[in-house]
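# model the structure of this input:
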Amino acid sequence: MKIKQVKSKKERFMDLLYLGDEDEDMINKYLKKSDMFVCYEENELIGQITILRLANKIYEIKNISIYEQFQKKGYGSKLIKFIFEHYKNKASIIILGTGECDKIISFYENLGFKYFMRKRNFFIDNYDHEMYEDGTKLIDMLYFKKVI
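Below you'll find the model as predicted:
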């Protein structure tokens, strides 16, 4: 797997970004200010991760997505572990937000993230349509952090 940083024209990966966030307006709020990395396997695009500096030594993973045919093969974990290594001298804490879906929460907890906060009604207040993950309607945003 090869990982490359995208420094310009990040919007060309919008179809991939939509897999992690279904709203273009929400994506546009962070995309230009974020660092984006894409991963390839034998020159085939697999997925991406987008991370934003929030404050001194605090970064937030804003979007991570893997094309469906490559999911459940370890690429998401590899991207997050890449972020831990790449930002180890810049960040002391990496946070992320996700919907309340047991499978996704378990994925992040297995990577060492710990729950720390809930934003009530986030998906209802910030999206113009109902959002579902693995059959579960998303209402609250759960935030997780990892000290690196």
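
# C-alpha from now on. contacts and neighbour counts both.
Noted.

# how about stretch 52-59: buried residues?
Buried residues in stretch 52-59, counting neighbours by 16 or more other CA atoms under 10 Å, are found at Leu52, Arg53, Ile58, Tyr59.

# one more: stretch 108-126?
For stretch 108-126, by 16+ other CA under 10 Å, it's Tyr108, Phe113, Lys114, Tyr115, Arg118, Phe123, Ile124.

# inside helices: which ones of these?
Tyr108, Phe123, Ile124 (DSSP state H).

# mind putting these in JSON lines, distance to Phe82 included?
Shown next, in JSON lines, are those (distance: CA to CA, whole Å):
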{"residue": "Tyr108", "distance to Phe82": "14"}
{"residue": "Phe123", "distance to Phe82": "28"}
{"residue": "Ile124", "distance to Phe82": "32"}
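
# to compare with the earlier structure, here is another sequence to fold:
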Amino acid sequence: MEIRKVEKNKKQYLNLLLLADEQEDMIDRYLERGTMYVLEDDGVVAECVVTDEGGGVLELKNIAVTPDCQGKGYGKALVDFLVRTYIGQYTVLQVGTGDSPSTIPFYESCGFYRHHLVKNFFTDYYDHPIYECGVQLVDMVYLQREM
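Predicted structure coming up:
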């Protein structure tokens, strides 16, 4: 398993990015200003993008694992890598996600706790309804963990 930084042609991983954020114009808002990493284990199986949000906050904007590789620890390995890589440079790692039973437990297992809620995020900023586990996402939950 190897994690490497992607400096050019980040959109070559669009299929992975779209697993975590299904509207391309939303990805375009952070992709170029973000730092991208891919995790390879006999091919690329996961990716993440982080951005500097100022005030000591590093935000995890996108993290995805190919469906056939989910549940094998690759997502947690990326989060652990980010903490190791950025410790001392940031005080908080933050992530915004849908209030979904499939994502919140993952982040909590990685040491994140609920911080705040942005009401109607998915209905205000996306051009179509976003569903996860058969439930329409409405609010964005921000979770944080100390670095």
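
# follow-up on the earlier one: from the buried residues of stretch 52-59 of the first structure, which is closest to Glu11 of the first structure?
Distance to Glu11 of the first structure, by CA to CA, is smallest for Leu52 among the buried residues of stretch 52-59 of the first structure, at 15.7 Å.

# which outside residues touch the helix or strand where that closest one lies?
Secondary structure assigned from DSSP states H and E places Leu52 of the first structure in strand 44-55. Strand 44-55 of the first structure is contacted from outside by 16-17, 30-31, 33-40, 59-67, 70, 75-76, 79-80, using CA atoms under 8 Å, 6 or more residues apart in numbering.

# just the helices in the second structure please.
Counting by DSSP H, the second structure has helices at residues 14-20, 24-28, 74-86, 104-109, 121-125.

# what about the second one, how far off from the first structure?
Plainly put, helix 24-28 of the second structure ends up 0.7 Å away from its match in the first structure on average once the two are laid over each other (mean CA distance after the TM-score superposition for the first structure).

# cool, and the fourth one?
Overlaying the first structure shows helix 104-109 of the second structure at a mean distance of 0.9 Å from the equivalent residues (mean CA distance after the TM-score superposition for the first structure).

# any idea how far Tyr67 of the first structure is from the closest residue to Val147 of the first structure other than its chain neighbours?
Sequence neighbours aside, Ile93 is the residue nearest to Val147 of the first structure in space, at 4.5 Å (criterion: CA to CA, 6 or more residues apart in numbering). For Ile93 of the first structure, the distance to Tyr67 of the first structure (CA to CA, to the nearest Å) stands at 27 Å.

# do Asp128 of the first structure as well
Using CA to CA, we find Asp128 of the first structure at a distance of 24 Å from Tyr67 of the first structure.

# same thing with Lys137 of the first structure?
22 Å.

# same check on Lys33 of the first structure?
From Lys33 of the first structure over to Tyr67 of the first structure the distance is 23 Å, taken as CA to CA.

# do Val38 of the first structure as well
Applying CA to CA, the value for Val38 of the first structure to Tyr67 of the first structure is 12 Å.
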